[in-house]
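In: Sequence first, then the predicted structure:
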Amino acid sequence: MPFLKIIFLCFVSLITDSTVALANEELLPPEQAFKISAKALSSDQLEISWDIAEGYYLYRNKMEFKSKTKQIHAVTPVFPAGDTKHDENFGDVVIYHNNLRIPVSLEAANEASSIQLLVQYQGCADRGVCYPPQKKTVDIPLPVATPVTSANPLEQ
């Protein structure tokens, strides 16, 4: 009988340890795994940034940037070099870990005081679980462009 108690206690301990291990491996919500921020560097240049949690990554080919502001008709990102990963479903893809900063150029038809930028992205956890594509609209105030004046008083 004591032998059965020992086996039972070992079994309960094994189940408890497995449950605790699974709880410790819980996935972060996408807002915590991929913290996005944006700022204007000038009236025609933005910087979109992500703080990517440890153990997570973003796909380059799943990123899109679109202006929802009528005065701004072109948005051009410049992607930095990333890491190449072989994905069984998508082949070789470029991914980003840790911190990511993407400069984005704007082409405006008229002066705009702000931009609503639709940012689409998708990421995964290193353990093989991927999130559905994420869409965030960020409102970014733009600095007013100041006219260039000549420093030469004869030209004024």
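Out: On my side now, so go ahead.

In: hey, let's count contacts and neighbours off CA atoms from now on
Out: Noted.

In: Which helix runs longest in the protein?
Out: Secondary structure of the chain per DSSP state H: the longest helix is helix 2-24.

In: Need the residues that contact the helix or strand following that one.
Out: Counting by DSSP states H and E, the element after helix 2-24 in chain order, helix or strand, is helix 30-33. Residues from elsewhere that reach helix 30-33, judged by C-alpha atoms under 8 Å, 6 or more residues apart in numbering: 51-53, 56, 131.

In: Would you show me how to pick out the buried ones of these in PyMOL?
Out: Burial among these is assessed by 16 or more other C-alpha atoms under 10 Å; the matching PyMOL selection reads:
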select buried, resi 51+52+53+56
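
In: Can you point out the buried residues in stretch 41-48?
Out: Under the neighbour-count criterion of 16+ other C-alpha under 10 Å, stretch 41-48 has 43-48 buried.

In: Next step: the residues you listed restricted to strands.
Out: Of the buried residues of stretch 41-48, the ones assigned to strands by DSSP state E are 45-48.

In: TSV for the residues you listed, including distance to Ser37?
Out: Output for those, formatted as TSV (distance: C-alpha to C-alpha, whole Å):
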residue	distance to Ser37
Gln45	14
Leu46	11
Glu47	8
Ile48	6
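
In: Give me the three-state assignment for the residue nearest to the spatial centre of the chain.
Out: The chain has Trp50 as the residue nearest its centroid, 4.4 Å off, counting by C-alpha atoms, centre = their mean. Three-state assignment for Trp50 (DSSP: H, G, I helix; E, B strand; the rest coil): strand.

In: also this one, for the comparison:
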Amino acid sequence: MKKRFALYAAVALSLGAILPALAQQSPAPGAQKGLGSLFASPKPDELIEPDLAFKLKVAVKGPNALQAELLPAPGYYLYKDKIRFALKDANGVAISAIKLPPGEMKVDQIFGKTEVYRKAVPVELTLNRSGKTSKITLTASYQGCHEKLGVCYPPIEKTINLTLPQ
């Protein structure tokens, strides 16, 4: 945990020193393209943006069912026990069950023996509806790491507005 915190702190300090200097200078031709691809490199030994490292898709599958899919990029994994779903502003709609597939066991230097996902994770969410509300807001949170570099991303939280059929 201390190693990861130190890494986050070092990155934050580096960016804190670099960004103000960049803001005061005019970018050289082509520099914006170089900066924009800082985290977007597809090379297996480099970090990518969290939204590219861990993609989330959600679909309504019926009046009482949602299907989510979490997809870690190649070389990344998600912690099973860090995946959570909740509803906001749901007025009479609640999640009654969340079904995750079994993961792979991994011995993590921070969390010890834990389940992870290295491939697409289909998630079935069953809803309990006691009212006529059709508009809901789903919140998904998850956390994962880069396998080879051992760098873990902070927890990610996504909010998705959905309309349920009656």
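Out: Great, that's in hand. Since the structure is predicted, the reported quantities are computational estimates derived from the model, not experimental observations.

In: hang on, the earlier thing: check the alignment and tell me where the residue nearest to the centre of the first structure lands in the second structure.
Out: Structural alignment (TM-score structural alignment) places Trp50 of the first structure against Leu70 in the second structure.

In: so how far is Ala97 of the second structure from its match?
Out: For Leu70 of the second structure, the distance to Ala97 of the second structure equals 17 Å [C-alpha to C-alpha, to the nearest Å].

In: same check, this time on Ala90 of the second structure
Out: 16 Å.

In: between these two, who's got more neighbours?
Out: A side-by-side neighbour count of Ala90 of the second structure and Ala97, using other C-alpha atoms under 10 Å, places Ala90 first with 17 against 12.

In: what sits against the more buried one?
Out: Ala90 of the second structure touches 133, 135-137, counting by C-alpha under 8 Å, 6+ apart.

In: who touches the counterpart of Leu106 of the first structure in the second structure in this structure?
Out: Counting by TM-score structural alignment, Leu106 of the first structure lines up with Leu127 in the second structure. Residues in contact with Leu127 of the second structure, defined by C-alpha under 8 Å, 6+ apart, are 64-66, 93-97.

In: hang on, the earlier thing: filter the contacts of Ala90 of the second structure down to the buried ones.
Out: Here, 16+ other C-alpha under 10 Å leaves 133, 136 buried among those.

In: Relative to Ala12 of the second structure, which of the contacts of Ala90 of the second structure is nearest.
Out: If you rank the contacts of Ala90 of the second structure by distance to Ala12 of the second structure using C-alpha to C-alpha, Thr137 comes first, at 31.8 Å.

In: what's the burial count for Val104 of the first structure?
Out: Counted with other C-alpha under 10 Å, residues neighbouring Val104 of the first structure total 19.

In: In which helix or strand does it reside?
Out: Secondary structure assignment for Val104 of the first structure, by DSSP H and E: strand 99-108.

In: Name the residues of that strand that are buried.
Out: Judged by neighbour count (16+ other C-alpha under 10 Å), strand 99-108 of the first structure contains these buried residues: 100-101, 103-106, 108.

In: The nearest residue to Ala40 of the first structure once chain neighbours are set aside: what's it in contact with?
Out: The shortest distance from Ala40 of the first structure to any residue other than its chain neighbours is 4.4 Å, reached at Leu46 (C-alpha to C-alpha, 6 or more residues apart in numbering). Residues near Leu46 of the first structure by C-alpha under 8 Å, 6+ apart: 38-40, 103-106.

In: got CSV for the contacts of Leu127 of the second structure, with distance to Ile18 of the second structure too?
Out: CSV is the format used below for the contacts of Leu127 of the second structure (distance: C-alpha to C-alpha, whole Å):
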residue, distance to Ile18 of the second structure
Asn64, 49
Ala65, 47
Leu66, 43
Val93, 47
Ala94, 46
Ile95, 44
Ser96, 47
Ala97, 46
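
In: Right, I'll call it a day here.
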